[in-house]
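Asks: Kindly generate the corresponding structure for this input.
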Amino acid sequence: MKLALIRRHFSATGGAELYLQRLLAALAKAGHELHLFTESWSNAPQGVIVHSIAPAGSRAERPRQFAEAVRIEAAREAFGCIFSLDRTLKQDVYRAGDGVHRVWLERRRQFAPWWRKPFLGRSAFHKTMLELEAATFSPENTRHVIANSEMVKREVLDRFRFPAERIHLVRNGVDVARFQSGDRSATRAKFGVTADDFLLLFVGSGWERKGLVFLLEAMACCLKHPPGWLRHFQSGLERSRSASPSAVPP
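Replies: Reported below is the predicted structural model:
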């Protein structure tokens, strides 16, 4: 089958990008003809046809320019399925791996300092993202939506008039063999963590969106007596940050 896949940018630490890399590799192995529409991508699997789209506008303009360009380019060919991992204008399947932008802004306002609340989400960039998101979740523009959690599925249903029967919950897969193959003791020793130390891992990028500050506050409440460790690994970087209970902000 001739397939079109859409993702604006490649990030070595991005979950959606890693998901797409694995998907591309599996589809290529299965013999499908693959077309990737993107602004920038590195290390695409062999055989994937990359369509580079380079919007020239401002940060606020580029997401819409990209979406409109992809819609025009994809319409020129007969694809069996158009699968998007970004907020775009016409697709058979949209995977909402980035969550719901409207909800993210609502939560930022909820926990932001009082003086920031009136300004959050008011920029031209956020206005563009909200407009694109509304277009993406229009039943006329998207046939099916994939959500990777019940939370995201509920958020889509609560805020958009998208048919529930066309939203499919597909949780992220885990390579069990990969995560069972390590040496636990050696890994702890590598980072100076003894067998008696309590270790909690916070893995990911986008610290504000993923609530690192609340984890720090929780650790301050829970870890009253040393030894206690909070080690935060930023995905893709060869550095880590550790804190004992006394270093965690109250």
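Asks: When you work out contacts or count neighbours from here on, use the C-alpha atoms and nothing else.
Replies: Will do.
Asks: ok, the residue lying farthest from the centre of the chain to residue 241 distance?
Replies: Taking C-alpha atoms, centre = their mean, the residue of the chain most remote from its mean C-alpha position is residue 225, at 35.5 Å. The gap separating residue 225 from residue 241 is 19 Å, by C-alpha to C-alpha, to the nearest Å.
Asks: With residue 84 instead?
Replies: Distance, residue 84 to residue 241, using C-alpha to C-alpha: 35 Å.
Asks: When those two are compared, which one has more neighbours?
Replies: Between residue 84 and residue 241, residue 84 has the larger neighbour count (other C-alpha atoms under 10 Å), namely 25 against 9.
Asks: Could I get the full set of helices for the chain?
Replies: With DSSP state H as the criterion, the chain has helices at 15-29, 62-75, 101-111, 124-136, 150-159, 176-180, 184-190, 212-222.
Asks: could those helices be laid out in a markdown table, adding mean neighbour count and distance to residue 41?
Replies: Conversion of the helices of the chain to a markdown table gives the following (neighbours: other C-alpha atoms under 10 Å; distance: least, C-alpha to C-alpha, whole Å):
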| stretch | mean neighbour count | distance to residue 41 |
| --- | --- | --- |
| helix 15-29 | 16 | 9 |
| helix 62-75 | 18 | 14 |
| helix 101-111 | 15 | 23 |
| helix 124-136 | 18 | 21 |
| helix 150-159 | 15 | 26 |
| helix 176-180 | 8 | 25 |
| helix 184-190 | 11 | 32 |
| helix 212-222 | 15 | 29 |
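Asks: ok, the residue farthest from the centre of the chain - contacts?
Replies: Each residue near residue 225 by C-alpha atoms under 8 Å, 6 or more residues apart in numbering is listed here: residue 245.
Asks: if you set the cut-off to 10 Å instead, what comes out?
Replies: By C-alpha atoms under 10 Å, 6 or more residues apart in numbering, residue 225 lies in contact with 244-246.
Asks: another one to check against the first:
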Amino acid sequence: MGGAEKYCANLCRCLAELGHRVFLVACECDRDIHPNLLHVPVKVSNWSSSARNLSFHRNSQEALRNLDVDCAYGLSRTFPVDAFRISDPLHASWFDIRYTDRWRNMIERLNPRHRTILGLEQSICNPEHTRAIITNSKWSRQQLLNCYEYPEESVHVVYNGVDLDKFRPLQQVRPVDEKLKILFVAHDFKRKGLGFILDALRQLKAQGVACHLTVVGRDKPSPFRREAEKFGVSENIDFFEPSSRLEDYYNDSDLFVFPTLSDPFANVCLEALACGLPVMTTTHNGAAEILVEDKTGYVLEGSRPLASQIAAKVMRFSRLALEDRLEMRRQARLCAMGYTVLNNARQTLEVLTALTRPRQGR
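Replies: Predicted coordinates for the structure are as follows:
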């Protein structure tokens, strides 16, 4: 289950527990979320990415027209809705980050997938179609306002929440090994910055800093294995498939490094903090907004070369005394305790309640 699916499940569960009647318009639904959750199934076409996005939009709108609800909250690309949550990088801004070459950028804009996503995004970010937008960070809010003419007063920041019972520190203190244990968790290795970490490991090895990198996620590891071999660090890297027990990886690491190019708020950072694991990420990740430099982690300047910054800050961390590392772990956990799933649901509910209008057919 990815970050968006976890958020949806947690929100539905909390809203149902708070006594609200919740309909989930979706292709599939985990029946274990909550017994009172009402699943409204919609079909999607898997013929292509464009067909999948368009069919979900059209079929979910048809389903909404047959529901008697006070408020429609969109988590996937569809319109009109009362409120929409931006959890993925805005395609309008990510496009220019992904395709920096001018000609490649122009060609890719003709791709049916990109044209469909951009078209849906433009319609969603039209105040005539969406009465309020929720972002999960200030950074994401600013990206929205930079890309689209949407009224500022209708954009609300509600930070993500984390399950503090599932993601918690081990009772025992993890022994300090000779090699610093670095963790990276993602499903898109390139966008999330794995290549920068490999380059940083090369620099750290040249400076005599021993590190071991654990990579967990769903992506093709072969290009990064080759890059690691080129850098001479392949023997210090392990790749693992996605796991439902990520907390075990967090608790077996010294530092979580996530040098993403673009993320509204990567929830893996919050999960790591909840397990008492200091986090290093970029200013292009909304999660950086809750970090305190040298206390709960490290923030990399996204507009500057990342590999050298990673290497310098990993070296700084490696020189910390054991008691200083333990204090960072304690501060990391304390930071996460301010961002619970229930807090997220209640703040989201405040926004949705303000939009509630008398029941009427859509």
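Asks: TM-score for the pair, please.
Replies: Remark: TM-score between the superposed chains equals 0.78 [TM-score structural alignment, normalised by the length of structure 1]; 225 aligned residues with a C-alpha RMSD of 2.9 Å.
Asks: what residues does stretch 168-178 of structure 1 touch?
Replies: Residues outside stretch 168-178 of structure 1 that contact it (C-alpha under 10 Å, 6+ apart): 15, 19, 95, 97, 144-150, 152-153.
Asks: Need the max-distance pair from those residues.
Replies: Greatest spatial distance among these (C-alpha to C-alpha): 15 and 144, at 20.7 Å.
Asks: what's the spacing between the spatially most central residue of structure 1 and residue 58 of structure 1?
Replies: Residue closest to the average C-alpha location in structure 1 (C-alpha atoms, centre = their mean): residue 98, at 4.0 Å. According to C-alpha to C-alpha, residue 98 of structure 1 stands 22 Å off from residue 58 of structure 1.
Asks: cool, residue 187 of structure 1 as well?
Replies: Applying C-alpha to C-alpha, the value for residue 187 of structure 1 to residue 58 of structure 1 is 44 Å.
Asks: How about the contacts made by the aligned partner of residue 135 of structure 2 in structure 1?
Replies: Using TM-score structural alignment as the criterion, residue 135 of structure 2 maps onto residue 147 of structure 1. Residues near residue 147 of structure 1 by C-alpha under 10 Å, 6+ apart: 94-99, 153-156, 167-172.
Asks: what do you get if the cut-off is 6 Å, keeping everything else the same?
Replies: With contacts defined as C-alpha atoms under 6 Å, 6 or more residues apart in numbering, the neighbours of residue 147 of structure 1 are 96, 153, 169.
Asks: Skipping its backbone neighbours, what lies nearest the residue nearest to the centre of structure 1 in space?
Replies: Spatial nearest neighbour of residue 98 of structure 1, chain neighbours left out: residue 16 (7.6 Å); criterion: C-alpha to C-alpha, 6 or more residues apart in numbering.
Asks: The one you found pairs with which position in structure 2?
Replies: When structure 2 is aligned by TM-score structural alignment, residue 16 of structure 1 is paired with residue 4.
Asks: can you check residue 132 of structure 1 too?
Replies: Aligned partner of residue 132 of structure 1 by TM-score structural alignment: residue 120.
Asks: And residue 221 of structure 1, by the same measure?
Replies: In structure 2, residue 221 of structure 1 lines up with residue 203, judged by TM-score structural alignment.
Asks: Leaving out the residues flanking it, which one is nearest to its match?
Replies: Once flanking residues are discounted, residue 203 of structure 2 sits nearest to residue 311: 6.5 Å by C-alpha to C-alpha, 6+ apart.
Asks: Go ahead and confirm that neighbour touches residue 202.
Replies: No - judged on C-alpha atoms under 6 Å, residue 311 of structure 2 makes no contact with residue 202 at a distance of 8.7 Å.
Asks: for residue 88 of structure 1, what are its contacts?
Replies: Contacts of residue 88 of structure 1 (C-alpha under 6 Å, 6+ apart): 67, 136.
Asks: Residue in structure 2 paired with it?
Replies: Checking TM-score structural alignment: residue 88 of structure 1 goes with residue 78.
Asks: ok, now how distant is that match from residue 54 of structure 2?
Replies: To residue 54 of structure 2, residue 78 of structure 2 is 9 Å away according to C-alpha to C-alpha.
Asks: same check, this time on residue 129 of structure 2
Replies: Using C-alpha to C-alpha, we find residue 129 of structure 2 at a distance of 16 Å from residue 54 of structure 2.
Asks: Confirm that residue 257 of structure 2 sits in a strand.
Replies: Yes - counting by DSSP: H, G, I helix; E, B strand; the rest coil, one finds residue 257 of structure 2 located in a strand.
Asks: Compute the number of surrounding residues for the nearest residue to it once chain neighbours are set aside.
Replies: Spatially, and ignoring its direct neighbours in sequence, residue 257 of structure 2 is nearest to residue 280 (4.7 Å; C-alpha to C-alpha, 6+ apart). Neighbour count for residue 280 of structure 2, taken as other C-alpha under 10 Å: 24.
Asks: what residue of structure 1 matches up with residue 280 of structure 2?
Replies: Checking with TM-score structural alignment, residue 280 of structure 2 has no match.
Asks: What is the neighbour count of the closest residue in space to residue 129 of structure 2 that isn't next to it in sequence?
Replies: Nearest residue to residue 129 of structure 2, sequence neighbours excluded (C-alpha to C-alpha, 6+ apart): residue 80, at 4.5 Å. Burial measure for residue 80 of structure 2: 22 neighbouring residues, criterion other C-alpha under 10 Å.
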